[in-house]
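Asker: Just a sequence and a predicted model for now, questions to come.
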Amino acid sequence: MDDNAIRLAVSTVIVALRPHPDTGVPALWMPLVRRVTEPYEGSWALPGGWVGADEGLDDSAAARLRETTKVQPRYLEQLYAFGAVDRSPTRVVSVVYWALVHPDEASVVPDDWNVRWFLADEHPPLAFDHDRIVEYALWRLRNKMSYSRIAQAFLGDRFTLAELRGVYEAVLGQTLDPANFRRQVAQSDAVLPTDETTSGGRHRPARLYRSNPDLSYADNGPLTTP
């Protein structure tokens, strides 16, 4: 291969809600993979790989996720392309995606020597420019919370308003007033009430809601950081 040739890769920031080890409240986590070759052998990095010769970008991103983490997310969105000349010893352009996964999808990710979950805001130093990529992805996620229904991508088909509020609190890093949150949800058409309620718990049954199938999780947002 020509040393000056540009290679095309895909990387994905996977984000899920899992309990914080200290508080037990929902927190943002992401799985990272350990590199087994140079450069950065032994370092943690985002899951990804090369774009296949016969694959489109979306297909490559999904395939590399299955190969490295076993995740097959419902929500996979292209974020940005990173192509700084000095981001890799050889010239590599990475098309970056993010996958927001609910608990059932997150449960298939291994947690071992090769793949490990980390708190999204407390991860170790990453290979290449992946620290910058993660920072950008989290900024985009928090920005989108204000104008889309992307929070529901973290939840299953049915959820309570308390669970939905927990997503917002985990992503935004702040406590929300339950009554105000309920009013805001009632004024929107992002979620729809069902006739189902929770059962089997110690507390009073809570109504279950579902996402509005007529709305997408997110629309196109700003592509540059402030």
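Answerer: Perfect, I can see it now.

Asker: from here on, contacts and neighbour counts on C-alpha atoms
Answerer: Noted.

Asker: Just give me the neighbour total for S94.
Answerer: Around S94 there are 22 other residues, counting by other C-alpha atoms under 10 Å.

Asker: do G173 as well
Answerer: Neighbours of G173 (other C-alpha under 10 Å): 12.

Asker: same thing with the one 4 residues further on?
Answerer: Counted with other C-alpha under 10 Å, the burial measure for D177 works out to 9 neighbours.

Asker: how close does it get to Q184?
Answerer: To Q184, D177 is 11 Å away according to C-alpha to C-alpha, to the nearest Å.

Asker: Equivalent analysis for L46, please.
Answerer: Distance from L46 to Q184, by C-alpha to C-alpha: 35 Å.

Asker: Now N4: closest residue in space that isn't a chain neighbour?
Answerer: Once flanking residues are discounted, N4 sits nearest to R91: 7.0 Å by C-alpha to C-alpha, 6 or more residues apart in numbering.

Asker: where exactly do the strands run in this structure?
Answerer: Remark: strands assigned in the chain by DSSP state E are 7-19, 26-34, 44-45, 48-50, 75-82, 92-101, 115-119, 191-197, 207-211.

Asker: take the one below as the second:
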Amino acid sequence: MTDDPWVPPVVLLAVDLVILTLRDSRLHVLLVRRGVDPYKDAFALPGGFLNHAGEDITAAAHRELSEETDLDVETLSLEQLGVYGDPGRDPRGRVVSVAYLAIAPSLPEPTAGTDAADAGWQPADHVLSGDLQLAFDHRRIIADGVERARVKLEHSALATAFCGPTFTITELQNVYEAVWGIRLDPRNFYRKVQKTEGFIVPAGRARKAVTGRPARLYRAGPRTVLYPPMIRPAPVSIEGGE
């Protein structure tokens, strides 16, 4: 035994943000290019250290997102994704990161700021496949964020938020295919959607088609939690997907 007083380890606290949106019918994640070491010039999630011991962690996440990408943080609903604290995840020392997730439609182009050399949307499938070099353990964090988004589409009506005020079932299916990264059978998808009461409701009119019959239009229904859920089928890769 020793009489030396216990000295707590030095641990730094950071935040990272996984922001997902659909662009050109593909799932994209917001990344910045780091302008400083470590991992200078590598892609990374927006984020950084708390400013001071009294700063709220969620407030720090909003601040970092605003500083590094100039996005309007008030339009985003952040939820905590997880805590990442492997001892070797950051070469600067022991850093524990609290990751946040936001999923929103029609997000604008970001503008880089502070220590970010650039900021922009990157296709999620390219990021997850390893085509881009990422700093720290950010590929793992993004993979967790994408999986959370995929589960949300199974159990909630989130997909309708990525459609217009009125939409066709084919347009809704395109959202599921983009986020899940798989091709869906149209007939099975139609049956599942129609079986989920309150998910979508008829909009009372149809959209003229260039050829064939006019497409029925729908709008988001009152149900926010889907029962039965829209369970993902076994994956069959689509072009450009995982």
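Answerer: Thanks, I have it. Quick caveat: nothing in here was measured; it's all calculated off a predicted structure.

Asker: Dump the strands of structure 1 to TSV, plus distance to E163 of structure 1.
Answerer: Listed next are these as TSV, based on distance: least, C-alpha to C-alpha, whole Å:
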stretch	distance to E163 of structure 1
strand 7-19	11
strand 26-34	9
strand 44-45	30
strand 48-50	30
strand 75-82	19
strand 92-101	15
strand 115-119	19
strand 191-197	13
strand 207-211	10
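
Asker: hey, which helix is longest across structure 1?
Answerer: helix 130-144 (DSSP state H).

Asker: got the buried residues for that one?
Answerer: 130-131, 133-134, 136-144 (16 or more other C-alpha atoms under 10 Å).

Asker: cool, stretch 44-62 of structure 2 as well?
Answerer: Buried positions in stretch 44-62 of structure 2, judged by neighbour count with 16+ other C-alpha under 10 Å: 44-50, 57-58, 60-62.

Asker: How about stretch 181-200 of structure 1?
Answerer: Buried, per 16+ other C-alpha under 10 Å, within stretch 181-200 of structure 1: 190-191, 193.

Asker: Can you tell me, leaving aside adjacent residues, what's nearest to the aligned residue in structure 1 for A159 of structure 2?
Answerer: A159 of structure 2 maps onto A151 in structure 1, with residues paired by TM-score structural alignment. If the residues on either side of it in the chain are set aside, A151 of structure 1 comes closest to V167, at 6.2 Å by C-alpha to C-alpha, 6+ apart.

Asker: R18 is in contact with the one you found, correct?
Answerer: No - with contact defined as C-alpha atoms under 8 Å, V167 of structure 1 does not reach R18; the gap is 10.2 Å.

Asker: Can you give me the neighbour number for the aligned residue in structure 1 for L13 of structure 2?
Answerer: Under the alignment by TM-score structural alignment, L13 of structure 2 pairs with L8 in structure 1. Residues near L8 of structure 1, counting by other C-alpha under 10 Å, number 16.

Asker: Same question for the one 4 residues further on.
Answerer: The burial metric for T12 of structure 1, expressed as a neighbour count using other C-alpha under 10 Å, is 28.

Asker: residues contacting it?
Answerer: Shown in contact with T12 of structure 1 (C-alpha atoms under 8 Å, 6 or more residues apart in numbering): 46-48, 61, 65, 96-99.

Asker: likewise V92 of structure 1?
Answerer: V92 of structure 1 sits next to 6-9, 83, 85 when contact means C-alpha under 8 Å, 6+ apart.

Asker: Closest one of those residues to T160 of structure 1?
Answerer: A9 (38.6 Å; C-alpha to C-alpha).

Asker: that older thread, right, and the strands of structure 1 - which one's nearest T160 of structure 1?
Answerer: strand 207-211 (4.8 Å).

Asker: can you list the residues that contact the closest one?
Answerer: 152, 157-161, 190-198.

Asker: So which of those residues is the closest to V171 of structure 1?
Answerer: Nearest to V171 of structure 1 among the contacts of strand 207-211 of structure 1 is Q152, at 11.9 Å by C-alpha to C-alpha.

Asker: what's the burial count for that closest one?
Answerer: 24.
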